[in-house]
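Colleague: Predicted model follows, preceded by the sequence.
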Amino acid sequence: MFQIEALDHIGLIVQNVQYSVEWYSSVLGMHPCQACSLSGEKQQSIRVTSGSASIVLFPPSARNKVMPFYGHIAMRLLRTDFERAKEHLQSKRVPFNIVSYPSYDSIYLKDPDGYQIELSTAK
């Protein structure tokens, strides 16, 4: 058997790649770092990163549709960054909910396409 070293990226199909890049940059502090075109595709996909977390934003196509009900993306933060995230989201007027679990707290919000984003921190 083999062992996976790390999760490389998450791919999301979004309605408007540039708008989503701007949202992930301004709301989650992620930075665009790479653009590429898939074979036969007219629009580019763009990778946004923060630390070792990476999301590739793909434009919709005849084969690929926006499907936000598939689950959620969870990112782990240190407690100090969790508190900063709450303040930042409030300052940007981004709606979110906080849920407290026995061993961690989570902030839940949605991106422009309805994908659920979870920001969690250990207690």
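Modeller: Sure thing, it's come through.
Colleague: can we go C-alpha only for contacts and neighbour counts from here?
Modeller: Fine.
Colleague: where do the helices sit along the protein?
Modeller: Using DSSP state H, the helices found in the chain span residues 17-28, 79-91.
Colleague: And for residue 10, the neighbour number?
Modeller: Counted with other CA atoms under 10 Å, residues neighbouring residue 10 total 12.
Colleague: adding another structure so you can compare the two:
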Amino acid sequence: MISIDRVDHLVLTVADVDTAVEFYRDVLGMEPVEFPGDRRAVRFGEQTIKLHAASELVEPTATHPVPGSANLCFITSQALADVQEHLRNNEVRIEEGPVGRTGSQGPITSLYLRDPDGNLIEIARYDEE
């Protein structure tokens, strides 16, 4: 048996890396980073989302890498009312929420939106006990 400690990074296949970086930086507050070989990503906390253009995939890759096929949940400590206001100010449509869900550590309240590629993005806050 092996033991997995945490997620280090995820890879999103995107139509346009510049557009994706702008969204994750400006809307979700992530830090843009660059890697050797002109590879780009965004970072938050100890995690990174690497952004691969659909037209220039990096091997090895997923079996069917296409923009818009991911469903990601991010946890915030901010009040969801403040998150909603920020999304409205950035003209980002909220698909659903706030709505109760279950996170990996217990009950959460979530907002759902989409990134420029159509990936479903859930921004959630753990419910107060």
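Modeller: Yes, it's here. Remember, predicted model here, so these are calculated numbers, not experimental data.
Colleague: ok, back up a step: which one of the helices of the first structure is the most hemmed in?
Modeller: helix 17-28 (a mean of 17; mean count of other CA atoms under 10 Å).
Colleague: tell me which strands and helices it is in contact with?
Modeller: strand 31-37, strand 44-50, strand 53-58 (3 or more CA pairs under 8 Å, 6 or more residues apart in numbering; DSSP states H and E).
Colleague: same thing but 10 Å
Modeller: strand 31-37, strand 44-50, strand 53-58, helix 79-91 (3 or more CA pairs under 10 Å, 6 or more residues apart in numbering; DSSP states H and E).
Colleague: From residue 21 of the second structure, how far off is the aligned partner of residue 54 of the first structure in the second structure?
Modeller: Correspondence of residue 54 of the first structure to the second structure, assessed by TM-score structural alignment: residue 48. Distance, residue 48 of the second structure to residue 21 of the second structure, using CA to CA, to the nearest Å: 12 Å.
Colleague: Quick check: neighbours shared by the two?
Modeller: Here residue 48 of the second structure and residue 21 share the contacting residues 30-33, 41-42, scored by CA atoms under 10 Å, 6 or more residues apart in numbering.
Colleague: Now distance to residue 87 of the second structure too, for these, in a markdown table please.
Modeller: Shown next, in a markdown table, are these (distance: CA to CA, whole Å):
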| residue | distance to residue 87 of the second structure |
| --- | --- |
| 30 | 14 |
| 31 | 18 |
| 32 | 19 |
| 33 | 23 |
| 41 | 21 |
| 42 | 19 |
